[in-house]
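Got a sequence here, can you build the structure:
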Amino acid sequence: MAELLFCEPTELYNILNQVSKLSRLAEPNYLCLLDVRSKRQYDESHVITARRVKKKENQYLIPESVDLECVRYCIVYDSNTSSLELCMGGRGLWEEEEEEEKEEEEKEEDIELLPGPAVEFGQILTHITRQPVYVLRGGTECFSGLYHFFRTQKIIWMPQELDAFQPYPIEIIPGKIFLGKFSQACNARIHKDLKIKAHVNVSMEATPYFAGDADKLLHIKIEDSSDSNLLNSFRHICHFMELHLQLESVILVFSTRGISRSSAAVVAFLMHYNEETLKRSWAHVKKCKNNMRPNRGLVAQLLEWEKIIHGEYITDITEPVY
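Alright, predicted model coming up:
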């Protein structure tokens, strides 16, 4: 029997935006996103790539072609589930639409404790797979409130459409710090949707945003090379990002591909900001962005940064994770 776990809205956002060479949404066994709301709610809008789970004679029907044993992420959501335990409600969301025309018979004192639809269906799935099953915390109400740009009415996604899907920057600290690549930093739609107010540009190229505005742009010009020295800029980067967090500005940290230099900058900031080891900060960024890969020279500089912060080397960078 598999575990039933929560998936935070930020986690789903990051899952939707992972890339290898192309968007990982194009991989058939990467994400199975299941919507257990009513047909009316699903048709009004749902999270991109989500499939509606139908219910017949009080039984949930798993969508065809879903092989739960092979899926990396299986995530179920309803409107607003906030607990994996029991929740209030004499009827689930499924029954709301079906019984709209029926006379209301239940009294408030008769309301029972029942699992929400996402939890109910998730519990069923745990009995037919060994992989963890996730329930989206807060459902569509929470997720759409944070990421309205991922709502859609589109039901069928062709493989070429998923190949062409343009991901957003990865969210490192919810609503505060994003990690991305140069093309995303030049995208007006991304700036508007994420409310980006400051840039940390760790590349040789310049973007059209915040040009000449030193209060909103920190441009660290270094090559993508293991010989490049980013260590001398770590303190400046941390000061700039801390200042903008105090101002409640949303920060986008980026480099050409968003994999090496900018990832190292974000790891360095987390080490400083949270007074963490290199290992812990690295693990957090790696969890958010699967393909982060600072080069060996930058990893060695992060280790030196750890010594500056903690007074000693703590992390063993010879471990395979590095």
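
Only C-alpha atoms from now on, for both contacts and neighbour counts.
Noted.

Give the buried residues for the helix or strand containing Glu304.
Assigned by DSSP states H and E, Glu304 belongs to helix 296-310. In terms of neighbour count (16 or more other Cα atoms under 10 Å), helix 296-310 has its buried residues at Leu298, Val299, Gln301, Leu302, Leu303, Glu304, Trp305, Glu306, Lys307.

likewise stretch 208-218?
Tyr209, Lys216, Leu217, Leu218.

What is the distance between it and the centre of its chain?
27 Å (Cα atoms, centre = their mean, to the nearest Å).

again with stretch 61-77
Per Cα atoms, centre = their mean, the centroid offset for stretch 61-77 relative to its chain is 19 Å.

residues in contact with that stretch?
7, 29-37, 51-55, 118, 121-122, 128-137, 139-140 (Cα atoms under 8 Å, 6 or more residues apart in numbering).

Following up with a second sequence; could you model it the same way so I can compare the two?
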Amino acid sequence: FLFISDARTRREYDESHIVTARRIVQSPTGEYLVPDSEELRCVRYCVVYDCETCSLDCCEEEEEKGMNKEPALASSFLISLDAEEGTAARHASSLAQFTRWPVLILTGGYRRFSACYHFLRTQKILWMPQELDNFQLYPVEILPAKLYMGNFKQACNQQVQKDLKIKAQVNISEQPVAMFAEGGKDLHIPVPDSLEADLFSSFPAICHFI
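Next up is the predicted model:
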């Protein structure tokens, strides 16, 4: 589902990298070695990053054959005019011919990402299947460093609260629960977990609280 490639040097990768990221290997002639192509075809999100890539655009050429609406192979990878063609962009170009979806570049590279999400840095290289199954998932970021949407388990996790610097929470459930060990503000909206539940009438109170 997610494949992360690190296009930096071996020294930089060993110092720290994004959790589960794999380092891109180069041949003696300087060419980038593409990982298992069959694995890449099954990946929905293929992300490449280097030290500090600025920006780029990805596009995908669609091929329509009859009624077949399956996504075509990502056969083109365009860099915006104001972007520098760095290591990540060059490697993404080589990966694009093996993926069913456009290859994504991490804007700002590792430098910007690690500054915002320092808790997702690691020196660990090998991951056991059980470790990946038990990996701590974080809430979805709605507004960068300001607003998140998660589940009850994440809301009560003190490590998540600390990493994301969460100071207030909106609890949308039938039962009022103290989600902060100490401090913090919370708003309880008693709404049943149902598709027919009325959330719209509570929006003014939620927006005012936020």
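
Translate Thr122 of structure 2 into the numbering of structure 1.
Aligned counterpart of Thr122 of structure 2 in structure 1: Thr152 (TM-score structural alignment).

Next: Leu164 of structure 2.
Counting by TM-score structural alignment, the partner of Leu164 of structure 2 is Leu194.

Now the helix or strand Lys162 of structure 2 falls within: buried residues?
For Lys162 of structure 2, the host element (DSSP H and E) is helix 158-163. For helix 158-163 of structure 2, the neighbour count (16+ other Cα under 10 Å) marks Val160, Gln161 as buried.

could you say what helices and strands the helix or strand that comes right after that helix packs with?
Beyond helix 158-163 of structure 2 on the C-terminal side, the first helix or strand identified by DSSP H and E is strand 168-172. Applying 3 or more Cα pairs under 8 Å, 6 or more residues apart in numbering; DSSP states H and E, one finds that strand 168-172 of structure 2 contacts strand 185-189.

Phe98 of structure 2: how many residues sit nearby?
22 (other Cα atoms under 10 Å).

In structure 1, what residue corresponds to Gly109 of structure 2?
Match for Gly109 of structure 2 (TM-score structural alignment): Gly139.

The nearest residue to its match once chain neighbours are set aside in helix, strand or coil?
Distances taken as Cα to Cα, 6 or more residues apart in numbering place Asn80 nearest to Gly139 of structure 1, at 4.2 Å, with adjacent residues excluded. Assigned with DSSP: H, G, I helix; E, B strand; the rest coil, Asn80 of structure 1 falls in the coil class.

just to revisit the earlier point, quick one: which of the buried residues of stretch 208-218 of structure 1 is nearest to Gln41 of structure 1?
Tyr209 (38.4 Å; Cα to Cα).

Tell me which residue of structure 2 lines up with the closest one.
In structure 2, Tyr209 of structure 1 lands on Phe180 (TM-score structural alignment).

hang on, the earlier thing: just the buried members of the contacts of stretch 61-77 of structure 1?
7, 29-37, 51-54, 118, 121-122, 129, 131-137, 139-140.

would Glu141 of structure 2 count as being in a helix?
No. Glu141 of structure 2 is assigned strand when assessed by three-state DSSP, not a helix.

What's the separation between the alignment partner in structure 1 of it and Cys186 of structure 1?
Matched across to structure 1, Glu141 of structure 2 falls on Glu171, judged by TM-score structural alignment. Using Cα to Cα, to the nearest Å, one obtains 17 Å as the distance from Glu171 of structure 1 to Cys186 of structure 1.

more crowded one of the two?
Taking neighbours as other Cα under 10 Å, Glu171 of structure 1 and Cys186 compare with Glu171 leading, 22 against 14.
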